[in-house]
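Trainee: got a structure for you, letters missing:
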């Protein structure tokens, strides 16, 4: 049976054609076909446009039969890849061509390693929580979608504040005059929620994050909630301006006064293909360029060295190696 990989690329980078050709040729020598996904644009709708289907999703791309969805681009392109990979449970492997690339596992210069790992199927699978999102108007669901990073409710015009009521597990929590609210997963805690002042959650934390955006209120701090929490945000009837709901910055729907957005943990995760066993701490240090000079490690260990488990082998990394290598991955001795 022919092995197939689906490739998702940034739509406008000038280096993409050469990179795609190189990648496809190398995999082709091992009998692996590469299918290039069509470009996907962000989707925007209103209750009237969505009609009775309530479906807020891009044109579907079928990844069934593909063993991986590989993405060349930044986090935005990787989120497009997640839209393709999630319905079929296909693992997603991101190759960063952007700036931070927090969801990416490798960099442009790692193509040789990526090809080798794909050919030998030498990667592990990491499950990332997603959320299901419903938009309710006049007592009926007018839109259903999902998010890997976050669902946000934001004001649609700049002049006035958006009036929002926050509900947690069926009970009112607070009402805010604000620019919006971000409801994020642990994966999304390093994205929009982080920029809005929220904390970073390690990916293995089971939780949801609620972060107000520029709220004019004394009680307006980020909240970490249980994974089974059911969140709801209402645009109160007397709000001076309407809102808009965004999921991962790719899918949006207009929210008139009285509309309600309901968010809950989804049963369908996104599967990320990982090439390294490095801890999330090292990824943070590498992606954010955090200063770690002067750290000497545990007092009972060898000064200046860190031991970590990679598979069944114990490998030591030097201080200088912790943030070295492509994409912040460690280089073994």
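Mentor: Happy to help now that I have it. All of these numbers come straight from a predicted model, not from anything done at the bench.

Trainee: Every contact and neighbour count from this point should use C-alpha atoms.
Mentor: Fine.

Trainee: what does stretch 126-141 contact?
Mentor: 54, 142-151, 185-187, 203, 258-274 (CA atoms under 8 Å, 6 or more residues apart in numbering).

Trainee: if you set the cut-off to 7 Å instead, what comes out?
Mentor: Residues outside stretch 126-141 that contact it (CA atoms under 7 Å, 6 or more residues apart in numbering) are 142-148, 185, 187, 258-266, 268-274.

Trainee: From these, which land in strands?
Mentor: Applying DSSP state E to the contacts of stretch 126-141, the entries found in strands are 142-147, 260-265, 270-274.

Trainee: Tell me the secondary structure at residue 194.
Mentor: Using DSSP: H, G, I helix; E, B strand; the rest coil as the criterion, the local structure at residue 194 reads helix.

Trainee: What ranges does the stretch 51-200 of the chain have for its helices?
Mentor: 75-85, 111-120, 192-195 (DSSP state H, counting those that start in this stretch).

Trainee: To residue 12, which of these lies closest?
Mentor: Of all the helices of the stretch 51-200 of the chain, it is helix 75-85 that lies closest to residue 12, at 11.0 Å by CA to CA.

Trainee: helices or strands up against the closest one?
Mentor: strand 68-73, strand 92-96 (3 or more CA pairs under 7 Å, 6 or more residues apart in numbering; DSSP states H and E).

Trainee: closest one to residue 120 among the ones you listed?
Mentor: Using CA to CA, those put strand 68-73 closest to residue 120, at 12.7 Å.

Trainee: how much does the closest one deviate in direction from helix 111-120?
Mentor: Interaxial angle, strand 68-73 versus helix 111-120 (axes from the mean of the first three to the mean of the last three CA atoms, to 10 degrees): 170 degrees.

Trainee: Let me have the helices and strands packed on helix 75-85 in CSV, extended by mean neighbour count and distance to residue 329.
Mentor: Shown next, in CSV, are the helices and strands packed on helix 75-85 (neighbours: other CA atoms under 10 Å; distance: least, CA to CA, whole Å):
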stretch, mean neighbour count, distance to residue 329
strand 68-73, 26, 18
strand 92-96, 28, 13
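
Trainee: got another, please set it beside the one above:
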């Protein structure tokens, strides 16, 4: 592959997304036409195509996550929020800004619509953007004082009952101080980013991403007085499993650990944020109006045609 001089951009798409190749190849071709050096994550390929040594193009190359971490100056993620969350976790130990193209449903994290890629994508990467830091959670499952699993989560860590049914019993402590005993279907520990995900469906509050906090939301608590609570982001939350069958600990609903009575789940907020790159027209409240179907006042009607090239979050 010939050496390229432009800024190095990594492109990610959903694993095994070859049947939707036209979309990510279109993004790659657009970046190449505008002088960027493009690396495509080899995770987009299924195993058969990944084994094909003739996949590299003269214009771009397929490569692994470690090479991307060393070389990329920005990452474009094509997919839904699930795809974005998975890639964000993989790049959490870097300062590579992440920019999402929405190929999913709601798309709280993926700003650019498929019909707005050109020219918004190029404008955004070239500097017409807003950078935003999003904190994530670090959760560790302890058994007899020893770690049996540790993962990170940009949205939430969820402790829930198993498939056999029945409630689970949890003891919640904050910085070593007892908060409450909980009997419920589960417990959600959410970042501000995740406050519009599972926590919202469990009647948790929406936290603006600029807030430094973590929300604890009970899921169907037996005592209706167990309500959601927002805590500072510098605390350590420890949940002890005191009862329940097949209790699960889920990280962004993509990594799972089993926990049994006596196990502890220790949760902290990472001090290092993940960098999100938004188009300059990004408007958090407009995003909420669109995704959550909030009503707008009559004075907004006359302005609905503004910003036709804006991202889906800018109207």
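Mentor: Done, it's in. This structure is a prediction, so every number in the text was calculated from the model and none was measured.

Trainee: May I see the ChimeraX selection of the buried members of the ones in strands among the contacts of stretch 126-141 of structure 1?
Mentor: To isolate the buried members of these in ChimeraX, using 16 or more other CA atoms under 10 Å:
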select :142,143,144,145,146,147,260,261,262,263,264,265,270,271,272,273,274
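
Trainee: between the helices and strands packed on helix 75-85 of structure 1, which one is nearest to residue 21 of structure 1?
Mentor: So among the helices and strands packed on helix 75-85 of structure 1, strand 68-73 is nearest, using CA to CA, at 12.4 Å.

Trainee: I would like the residues contacting the closest one, please.
Mentor: 5-10, 77-78, 81, 85, 90-98.

Trainee: What of stretch 197-204 of structure 1?
Mentor: 186-187, 189-190, 194, 211, 222, 280.

Trainee: repeat that with 10 Å
Mentor: Stretch 197-204 of structure 1 is contacted from outside by 126-129, 182, 184-194, 207-214, 221-224, 279-281, 284, using CA atoms under 10 Å, 6 or more residues apart in numbering.

Trainee: So among those, which ones count as buried?
Mentor: 126, 128-129, 182, 184-194, 207-214, 222, 224, 284.

Trainee: what about residue 307 of structure 2, how many neighbours?
Mentor: 11 (other CA atoms under 10 Å).

Trainee: Can you tell me the SS state at it?
Mentor: coil.

Trainee: Residue 281 of structure 2 versus that one, what's the distance?
Mentor: 8 Å (CA to CA, to the nearest Å).

Trainee: Then residue 15 of structure 2?
Mentor: Counting by CA to CA - residue 15 of structure 2 and residue 281 of structure 2 are separated by 30 Å.

Trainee: Looking only at neighbour counts, state which of those two leads.
Mentor: residue 281 (19 against 14).

Trainee: thought that one was touching residue 306?
Mentor: No. Using CA atoms under 10 Å as the test, residue 281 of structure 2 is too far from residue 306 to be in contact (11.1 Å).

Trainee: which neighbours do the two share?
Mentor: Residues touching both residue 281 of structure 2 and residue 306 by CA under 10 Å, 6+ apart: 314-315.

Trainee: Spit out the contact partners of residue 166 of structure 2.
Mentor: 183-185, 244-246.

Trainee: That one -> structure 1?
Mentor: Mapped onto structure 1 by TM-score structural alignment, residue 166 of structure 2 lines up with residue 160.

Trainee: for residue 37 of structure 2, same thing?
Mentor: Aligned partner of residue 37 of structure 2 by TM-score structural alignment: residue 33.

Trainee: what do you get for residue 256 of structure 2?
Mentor: Checking TM-score structural alignment: residue 256 of structure 2 goes with residue 252.

Trainee: again, but for residue 283 of structure 2
Mentor: By TM-score structural alignment, residue 283 of structure 2 lines up with residue 279.

Trainee: just residue 82 of structure 2 next, same as before
Mentor: Residue 82 of structure 2 maps onto residue 76 in structure 1, by TM-score structural alignment.

Trainee: Quickly note the distance from the corresponding residue of structure 1 for residue 197 of structure 2 to residue 180 of structure 1.
Mentor: By TM-score structural alignment, residue 197 of structure 2 lines up with residue 191 in structure 1. Distance from residue 191 of structure 1 to residue 180 of structure 1, counting by CA to CA: 15 Å.

Trainee: Show me where the stretch 101-250 of structure 2 has its strands.
Mentor: 129-134, 137-143, 146-153, 156-160, 168-174, 177-184, 186-190, 213-219, 229-232, 237-243, 247-251 (DSSP state E, counting those that start in this stretch).

Trainee: Identify whichever of those strands lies nearest to residue 24 of structure 2.
Mentor: Nearest of the strands of the stretch 101-250 of structure 2 (CA to CA): strand 129-134, 21.4 Å.

Trainee: Structure 1: matching residues for the closest one?
Mentor: Using TM-score structural alignment, strand 129-134 of structure 2 pairs with 123-128 in structure 1.

Trainee: for residue 185 of structure 2, what are its contacts?
Mentor: 159-162, 165-169, 218-222, 244, 247 are the contacts of residue 185 of structure 2 under CA under 10 Å, 6+ apart.

Trainee: which residue in structure 1 lines up with it?
Mentor: Per TM-score structural alignment, residue 185 of structure 2 is aligned with residue 179.

Trainee: Okay, that match and residue 239 of structure 1: tell me how far apart.
Mentor: Residue 179 of structure 1 is 12 Å from residue 239 of structure 1, by CA to CA.
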